[in-house]
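Enquirer: okay, here's the prediction I keep looking at, along with the sequence it came from:
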Amino acid sequence: MKLGFPSKKVLLTGVNGFTGVHLKCALEDAGYQVFGVTHSRAAKTNQFTADLSDKRSLLEVIKSVSPDYVIHLAAISFVGHGDPNDFYRVNVLGTENLLQALVQSNVNLKKVIISSSANVYGNLGGVISENACPQPVNHYACSKLAMERIVENYFDALPIIITRPFNYTGVGQANHFLVPKIVSHFKDAKSVIELGNVDVYRDFSAVTFVADSYLKMLESNYKSEIFNICSGKSISLKEIIGHLEFVSGHKIDIKVNQSFVRKNEVTSITGDNAKLLQAFPELKVINIKNILENMLEE
């Protein structure tokens, strides 16, 4: 009789996104076999094209892969996305379709991780724990909170963890996001950058820290839980620019564009990572200054 190794197949939606690319590498390095779901044409091995709005296509993928684990990253995540309907069609109904397909497939799942967002907290400010009452203020955040409520209905049927990542960045993030935009200006030795309020403080993590958090959750016994993913510390945009000036030796002038300044903007937001680090003490928070230096060097 031939003894086989335990199956370690992961179905990862949003596999070609910023987080998905980093997470796929982390999973494969840990010995997992990763099968990706993408909305665009699947051009790589072990990738499938499926529309979250089409439950039947999702069910076909799940039955074909028969995964042991599922990590759901796929979403409309850019707050400035043009059509508000897409947030709800993809983020809410798409997730519902995926969960229904998982239940109907009768696959024996060890863990399902659903990515939400710290945007659900809205403008609470201060140090925010998972116990804070969400107060979403835009369609993206509202769709994510609605998604969470749908997901909670499946807690009895599936071993689910919901994550609420705060801001994170790293190599490979698109330049329309704030930190890559700033770094790219230094790489290109631009003399001026247009920004909004630079005196706001935000909690930034490394995308590799986020990927490592997902990996630890996948291998844990936790279920029916919500975890913040964050560094537990905040830094101002002015400090980020100051550090990049220091390490690059390049000075840049900040031009405040009033169209970038949000009304009633919260000056400081920090995530409480006590629950995360208590559950997974082996996780190592990466300092934002190290992240910036790595992005600048790439």
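Expert: Structure's in. What do you need?
Enquirer: from now on I want contacts and neighbour counts done on CA atoms only, so please keep to that.
Expert: Will do.
Enquirer: next, count neighbours for the nearest residue to residue 236 once chain neighbours are set aside.
Expert: Computed as CA to CA, 6 or more residues apart in numbering, the closest residue to residue 236 that is not its neighbour in sequence is residue 201, at 4.0 Å. Other residues near residue 201 come to 21 when the count uses other CA atoms under 10 Å.
Enquirer: residue 201 against residue 268, yeah?
Expert: Yes: contact criterion CA atoms under 8 Å: residue 201 and residue 268 qualify, at 4.5 Å.
Enquirer: give me the common contacts of these two.
Expert: residue 234 (CA atoms under 8 Å, 6 or more residues apart in numbering).
Enquirer: with adjacent residues omitted, what lies nearest to residue 46?
Expert: Residue 46 sits nearest to residue 35 (CA to CA, 6+ apart), 4.9 Å away.
Enquirer: tell me which residues touch residue 103, please.
Expert: 157-158.
Enquirer: how about a cut-off of 10 Å?
Expert: Neighbour list for residue 103: 59, 109, 154, 157-158 [criterion: CA atoms under 10 Å, 6 or more residues apart in numbering].
Enquirer: in the chain, which spans are helices?
Expert: Taking DSSP state H as the criterion, the chain carries its helices at 18-29, 55-65, 84-86, 95-105, 139-152, 178-187, 207-218, 237-248, 274-279, 288-297.
Enquirer: need those helices in JSON lines with distance to residue 125, can you?
Expert: What follows is these, written out as JSON lines (distance: least, CA to CA, whole Å):
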{"stretch": "helix 18-29", "distance to residue 125": "25"}
{"stretch": "helix 55-65", "distance to residue 125": "38"}
{"stretch": "helix 84-86", "distance to residue 125": "25"}
{"stretch": "helix 95-105", "distance to residue 125": "28"}
{"stretch": "helix 139-152", "distance to residue 125": "15"}
{"stretch": "helix 178-187", "distance to residue 125": "19"}
{"stretch": "helix 207-218", "distance to residue 125": "22"}
{"stretch": "helix 237-248", "distance to residue 125": "16"}
{"stretch": "helix 274-279", "distance to residue 125": "17"}
{"stretch": "helix 288-297", "distance to residue 125": "20"}
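Enquirer: let's bring in a second model and compare:
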Amino acid sequence: MKDSVTIKKVIIIGVRGFIGSHLKTYLENKGYHVYGADVVVDYVAKNYFLIDATNGGFESVFREQAFDLCINCSGAASVPDSIRNPRRDYYLNTSNVFSLLNAIRDRQPNCRFINLSSAAVYGNPTSLPVAEEAIPRPLSPYGYHKYMSETICREFYEQFGLATCSLRIFSAYGEGLTKQIFWDLYQKSKAKRKVELFGSGNETRDFIYVLDLVRLIELIAIHGEFHGEAVNAASGIETSIRSAAETFFSYYPDPPQIRFTQTERQGDPSRWVADISKIKENYNYSPEFTLEEGLRRYYQWVQQKEKQ
């Protein structure tokens, strides 16, 4: 594992989102001094900055406090939405990263920066498991814009000497996530005895439980090179969509049937699994949660949410 740096004060951009909120709780429990920034108006908390995502104005955040680390968890996270409205997706996933880094360059050039990117930059990889050296071939505006955000991180490292790093997150899931496959399965199962999903069911993903993800983010924050590099964030385990859906429904007392439409959705890759050798070797990382355990926790969470 690489030498560590001391990090005390952290700012999370997008702190009210799925990953950002879990990261805040995790880092606070580890003793870090955590600040947050987001667009959520009806939220009041200590060390919270309300920001306007439409104008990229992050100067005030870095003018008021000095931070050791900034983690960007903000942005849009929908392939279909990026196809319907690429301008908005570009602004939230690419332009805002430039604005953040430019504010850091002006105000706090010693602040480290972690950008949450996506495995969508890979598109359909030509070989699996896919390593960080693979040539990006995005299939959607979302994938292109995430790759552009990585390029901006490299730009600010190479041109201005800022310490930057991007995480190519594969299929993150866990409590609090109210979109994507498992939430979709839950919502559909409430209304119908037969649940339909796009594709054949043989498509594969690499699922990473959110508590494994936030632990990896901390390891990279402390031990990362921060030379503008991109790093895979995944479990390294390939799982078919059919198997994942069946695992989730296995916790139901009376599970619904699953039917696949055999139709592809624009922007969706066919197979994904990450080569995680770098995070194993450089950060001594391996996932602690199996998909079965993570989905059991997620199922318990949606059941509790139903009762609220």
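Expert: Sure, I can see it. From a predicted model like this one, the values you see are computed outputs, not experimental measurements.
Enquirer: stretch 70-90 of structure 2: which residues count as buried?
Expert: 70-77, 79-80, 82, 86, 88-90 (16 or more other CA atoms under 10 Å).
Enquirer: wait, residue 49 of structure 2 sits on residue 63?
Expert: No: the pair residue 49 of structure 2 / residue 63 is not scored as a contact, 11.8 Å apart, by CA atoms under 10 Å.
Enquirer: who has more neighbours, these two?
Expert: Just comparing residue 49 of structure 2 and residue 63: by other CA under 10 Å the higher neighbour count belongs to residue 49, 23 against 13.
Enquirer: please name the nearest non-neighbouring residue to the more buried one.
Expert: residue 37 (4.5 Å).
Enquirer: if I look at that neighbour, how far off is residue 185 of structure 2?
Expert: Between residue 37 of structure 2 and residue 185 of structure 2 the computed distance is 31 Å (CA to CA, to the nearest Å).
Enquirer: please say which of these two ends up with more neighbours.
Expert: Under the neighbour definition other CA under 10 Å, residue 37 of structure 2 and residue 185 were set side by side, and residue 37 has more, 23 against 19.
Enquirer: was I right to think that one contacts residue 100?
Expert: No: at 11.7 Å, residue 37 of structure 2 does not count as touching residue 100 under the criterion of CA under 10 Å.
Enquirer: show me the common contact partners of those two, please.
Expert: In contact with both residue 37 of structure 2 and residue 100: 13, 58, 61, 72, using CA under 10 Å, 6+ apart.
Enquirer: most neighbours out of these, which is it?
Expert: Counting by other CA under 10 Å, top hit in these: residue 13 with 25 neighbours.
Enquirer: surely that residue meets residue 49?
Expert: Yes: here residue 13 of structure 2 reaches residue 49: they are 9.1 Å apart, a contact under CA under 10 Å.
Enquirer: what residues are shared contacts of these two?
Expert: Common neighbours of residue 13 of structure 2 and residue 49, using CA under 10 Å, 6+ apart, are 35-39, 58, 61.
Enquirer: tabulate those residues in CSV, adding columns for distance to residue 9 of structure 2.
Expert: CSV is the format used below for those (distance: CA to CA, whole Å):
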residue, distance to residue 9 of structure 2
35, 8
36, 11
37, 14
38, 17
39, 21
58, 17
61, 13
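Enquirer: which of these fall in strands?
Expert: Using DSSP state E, 35-38 are the members of these that sit in strands.
Enquirer: in stretch 123-140 of structure 1, which residues are buried?
Expert: Neighbour-count burial for stretch 123-140 of structure 1 [16+ other CA under 10 Å]: 123-125, 127-130, 134, 136, 139-140.
Enquirer: next one: stretch 204-224 of structure 1
Expert: 204-215, 217-218, 223.
Enquirer: what's the closest of these to residue 290 of structure 1?
Expert: Within the buried residues of stretch 204-224 of structure 1, the smallest distance to residue 290 of structure 1 is 9.2 Å, found for residue 206 (CA to CA).
Enquirer: trace that closest one over to structure 2, please.
Expert: For residue 206 of structure 1, the aligned position in structure 2 is occupied by residue 209, per TM-score structural alignment.
Enquirer: hang on, its match packs against residue 237?
Expert: No: counting by CA under 10 Å, residue 209 of structure 2 does not reach residue 237; the two are 11.9 Å apart.
Enquirer: shared neighbours, those two?
Expert: 287, 290-291.
Enquirer: between the residues you listed, which is closest to residue 168 of structure 2?
Expert: Checking these one by one against residue 168 of structure 2 (CA to CA), the nearest turns out to be residue 287, at 15.7 Å.
Enquirer: state the distance from the closest one to residue 83 of structure 2.
Expert: Applying CA to CA to residue 287 of structure 2 and residue 83 of structure 2 gives a distance of 32 Å.
Enquirer: kindly report the same for residue 255 of structure 2.
Expert: 33 Å.
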